[in-house]
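**Q** Okay, sequence plus prediction incoming.
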Amino acid sequence: MAVIEARDGNFAQEVLNADKPVLVDFWAEWCMPCRMMAPVVDQIAEEHPEIKVVKLNVDENPLIASTYRIMSIPTLGIFKDGKMVDKVIGVTPKQHLLNKILQYVD
């Protein structure tokens, strides 16, 4: 499954109303650690159809970033049933991130 771009305007539809766990990559264009995480996030999206993967550029979507108090990027938020249930901040090994999110898959 491809990574979906979320914005302030479609965040509820893409993330909060999703029927499966969602991994949200809060990132910015200028953020080098975010660029390091991008291939990991893309791989998870391709390899795990049971997880919805969404990217949200914090510079272009400040409302959502402030709503979830995103202070450091990359922040990888895990959403289930319309709530952020967990998050990982910073560059993280793929398996660690997968272990975190897979516990929310039914």
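**A** Arrived safely.

**Q** Please make it C-alpha for all contacts and neighbour counts, starting now.
**A** OK.

**Q** so which helix or strand takes in the residue most central in space within the chain?
**A** Closest residue to the average C-alpha location of the chain: Val24 at 1.3 Å, with C-alpha atoms, centre = their mean. For Val24, the element it lies in under DSSP states H and E is strand 22-27.

**Q** Presented hereafter is structure B, for comparison with structure A:
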Amino acid sequence: MANQPMDVITKVLEKVEEQVDAELSKLNELEEDDLERLKEKRLEALKKLRNRSRNVKESKKVVCHFYRDSTFRCKILDKHLSILAKKHIETKFLKLNVDKAPFLTERLRIKVIPTLALLIDGKTKDYVVGFTDLGNTDEFTTEMLEWRLGCGDFINYSGNLMEPPTQAKKSSTKFTKVEKKTIRGRGYDSDSDSEDD
């Protein structure tokens, strides 16, 4: 009878060991499955990157928008680019999230977001960094972006490349303001639009 408690303990220990082995086996399987899923996602991302690379090499003209989801100005630029992409089918328009492509972003020395990399025959020829070339304002027009891309022959631009589209609008606005000041009897030395008339 003295052996019976020992047999019971041994059986209990064997059961516990089986349960621990089963749990370890489940954890190992989960880890392998998780690793397999990560591997599949990574392979899919590499395939997409390879396809993008082929598209860039096959396309004569490419406009690549380096963006970040959290950057408001990227959304502004994206709105204008989507309009131009429909209009200029001779050019391939791409978006590249800088957080998902750090190697390429660093290699091309992209520091300011948003940035447009402008390519011809697979080679980077120019950049549009931020909104400086677009009037240095968030309210630039699609026509202004179209003009800027046309200046480098990245799209087939049909307007006058010698004058940005907003420049003509600004000069007519200035003329109107000067005329108002003259009509009100003010001189040209005051640029303020005060309400003390």
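**A** Arrived safely. Given the structure is predicted, the values throughout are model-derived calculations rather than measurements.

**Q** sorry, back to before: which residue in the second structure lines up with the residue nearest to the centre of the first structure?
**A** Correspondence of Val24 of the first structure to the second structure, assessed by TM-score structural alignment: Cys64.

**Q** Please apply the same query to Arg35 of the first structure.
**A** Arg35 of the first structure maps onto Lys75 in the second structure, with residues paired by TM-score structural alignment.

**Q** And the next helix or strand past whichever strand or helix holds its match?
**A** Here Lys75 of the second structure sits within helix 72-87, counting by DSSP H and E. Tracing the chain C-terminally past helix 72-87 of the second structure and defining elements by DSSP H and E, one meets strand 92-97 next.

**Q** average distance between that following strand and the first structure?
**A** For strand 92-97 of the second structure, the mean deviation from the first structure after alignment is 0.3 Å (mean C-alpha distance after the TM-score superposition for the first structure).

**Q** Would you map the helices across the second structure?
**A** With DSSP state H as the criterion, the second structure has helices at 3-58, 72-87, 102-107, 142-151, 165-184.

**Q** ok, and which of these has the densest surroundings?
**A** Highest mean neighbour count of the helices of the second structure: helix 142-151, a mean of 20 (counted as mean count of other C-alpha atoms under 10 Å).

**Q** Now do it against strand 61-67, angle only.
**A** 130 degrees (axes from the mean of the first three to the mean of the last three C-alpha atoms, to 10 degrees).

**Q** and helix 142-151 of the second structure with helix 165-184, angle?
**A** 130 degrees.

**Q** elements contacting helix 142-151 of the second structure?
**A** Using 3 or more C-alpha pairs under 8 Å, 6 or more residues apart in numbering; DSSP states H and E as the contact test, the elements touching helix 142-151 of the second structure are helix 72-87, helix 165-184.

**Q** quick revisit: what sits closest to the match of Val24 of the first structure if chain neighbours are left out?
**A** Nearest residue to Cys64 of the second structure, sequence neighbours excluded (C-alpha to C-alpha, 6 or more residues apart in numbering): Leu94, at 4.6 Å.

**Q** about what we covered before: between the helices of the second structure, which one is closest to Ile113 of the second structure.
**A** Among those, the nearest to Ile113 of the second structure by C-alpha to C-alpha is helix 72-87 (7.2 Å).

**Q** And whatever residue of the second structure lines up with Asn99 of the first structure, how far from Glu40 of the second structure?
**A** Aligning on TM-score structural alignment places Asn99 of the first structure opposite Trp147 in the second structure. Computed as C-alpha to C-alpha, to the nearest Å, the Trp147 of the second structure to Glu40 of the second structure distance reads 42 Å.

**Q** Then Val12 of the second structure?
**A** According to C-alpha to C-alpha, Val12 of the second structure stands 42 Å off from Glu40 of the second structure.

**Q** What of Glu179 of the second structure?
**A** In this view, Glu179 of the second structure and Glu40 of the second structure are 67 Å apart by C-alpha to C-alpha.

**Q** Ok, Phe66 of the second structure next?
**A** When distance is defined by C-alpha to C-alpha, Phe66 of the second structure is 25 Å away from Glu40 of the second structure.
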